[in-house]
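Visitor: predicted model and sequence follow; I will ask about them next.
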Amino acid sequence: MSLKRRAVSVATVAAATPLLFALLPAAAANAHGYVSAPPSRQAQCAAGVVECGPIKWEPQSVEGPKGLTSCSGGNEAFAELDDDSKGWDVTPVGNSLDFTWTLTAQHATSTWEYYADGEKVAEIDDGGARPGPSVTHNVDLSGHSGQTKILAVWNIADTANAFYACVDVNVGAA
């Protein structure tokens, strides 16, 4: 290979490298999980169902300290998830419901918690297990009816953090 061709080749690679890193998904470094079915608020943002800010590109990143009760996990960048008047799609459901989490990083899990309008309706103890790329829980909602906001919480076993997702449902409408 001539010196000129080698110089052009090196220059091309050097020019393309920053572009390659810019195009790689940033979520891989901070990816975790969210409720994908029924569609959580962040899943609706990611799908473009509701106009949202940066959560559109990071539905799996709603992380905050354990024990919070907000849809945003206390993360100001995702505060639109706490806005109940934003026009979220409401999923008609029966008296029990399967919640499916899409997990982009498999953390050791202590518990999964589900709250219906602030009342704990389910807790699943995972005892430190590392779930696969998705996990589904069936939750009994028979004590509720009508439009209900479900807060789903994934408590990580080996950190002080949890992942948060809110799902808007209409219990008894399916």
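Guide: Yes, it's here.
Visitor: C-alpha only now, for contacts and for neighbours.
Guide: Will do.
Visitor: tell me where this protein has helices.
Guide: 3-23, 27-30, 41-47 (DSSP state H).
Visitor: looking at the ones you listed, which is buried most?
Guide: Ranked by mean neighbour count under mean count of other Cα atoms under 10 Å, these are led by helix 41-47, which reaches a mean of 24.
Visitor: how about CSV for the helices of the chain, with distance to residue 111 added?
Guide: Listed next are those as CSV, based on distance: least, Cα to Cα, whole Å:
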stretch, distance to residue 111
helix 3-23, 35
helix 27-30, 20
helix 41-47, 21
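Visitor: tell me where this structure has strands.
Guide: 33-37, 63-65, 91-93, 96-103, 109-116, 119-125, 134-140, 146-156, 161-171 (DSSP state E).
Visitor: this is the comparison structure:
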Amino acid sequence: MKRSRRDLAIVAAAAAIAPLVTVVLPATPANAHGYVNSPASRQAQCAQRVVQCGQIQWEPQSVEGPKGLRSCSGGNARFAELDNDSKGWRAAAVGRTVTFTWTFTARHRTRDYEYYVGGQRVAVFSGGNQQPPSSVSHSVNLGSVTGRQKVLAIWNIGDTPNAFYACIDLQVS
């Protein structure tokens, strides 16, 4: 099949413009994934403008990193502010048993959810390797801790090597 000069010129122009269009058009925001909405996690506080934060304020659901980390930012440098304990995070007043509610924008198959206080795992809930509904709640007994505490909540994905991370500041009575 013989191509005309005009057809070749159109193909060449499209090939030359394609990289430019990719750079010039705005990127669409991430459509993923999940965070603890209640009590308000650090990224929820950023999204609600309770605490002034960087990029996380526009995508609280995106704190994703490899499984096994123990940081609020999930090892993501863009969200390093979440690791700063002196940032002025508001602590929710709670008793020793707390209900944590996850909100999802993309529902991945779930291996499990883990909750840590002071580096110690205090609860784990199986996800049955199923997709969760749009929100999931867990009632977690924090044990004998009192006072100001930081809870690290982790949503371990079943179909990727990653997890989603959220830190929640609490005042436990």
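Guide: That came through fine. The structure presented is a predicted model; accordingly, all values stated were derived computationally and were not measured.
Visitor: what's the TM-score once they're superposed?
Guide: Here the TM-score for the pair of chains, by TM-score structural alignment, normalised by the length of the second structure, is 0.83; 149 aligned residues with a Cα RMSD of 1.3 Å.
Visitor: how about the strands of the first structure in a markdown table, adding mean neighbour count and distance to residue 9 of the first structure?
Guide: Shown next, in a markdown table, are the strands of the first structure (neighbours: other Cα atoms under 10 Å; distance: least, Cα to Cα, whole Å):
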| stretch | mean neighbour count | distance to residue 9 of the first structure |
| --- | --- | --- |
| strand 33-37 | 24 | 40 |
| strand 63-65 | 20 | 43 |
| strand 91-93 | 18 | 54 |
| strand 96-103 | 18 | 40 |
| strand 109-116 | 20 | 48 |
| strand 119-125 | 15 | 55 |
| strand 134-140 | 15 | 43 |
| strand 146-156 | 22 | 47 |
| strand 161-171 | 24 | 45 |
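Visitor: can I get those in JSON lines including distance to residue 8 of the first structure?
Guide: JSON lines is the format used below for the strands of the first structure (distance: least, Cα to Cα, whole Å):
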{"stretch": "strand 33-37", "distance to residue 8 of the first structure": "43"}
{"stretch": "strand 63-65", "distance to residue 8 of the first structure": "45"}
{"stretch": "strand 91-93", "distance to residue 8 of the first structure": "56"}
{"stretch": "strand 96-103", "distance to residue 8 of the first structure": "42"}
{"stretch": "strand 109-116", "distance to residue 8 of the first structure": "51"}
{"stretch": "strand 119-125", "distance to residue 8 of the first structure": "58"}
{"stretch": "strand 134-140", "distance to residue 8 of the first structure": "46"}
{"stretch": "strand 146-156", "distance to residue 8 of the first structure": "49"}
{"stretch": "strand 161-171", "distance to residue 8 of the first structure": "47"}
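Visitor: how about residue 107 of the first structure, what does it touch?
Guide: 32, 130, 131, 156, 157 (Cα atoms under 8 Å, 6 or more residues apart in numbering).
Visitor: for the fourth one, list the residues it contacts.
Guide: Counting by Cα under 8 Å, 6+ apart, residue 156 of the first structure touches 107, 108, 109, 110, 111, 162, 163.
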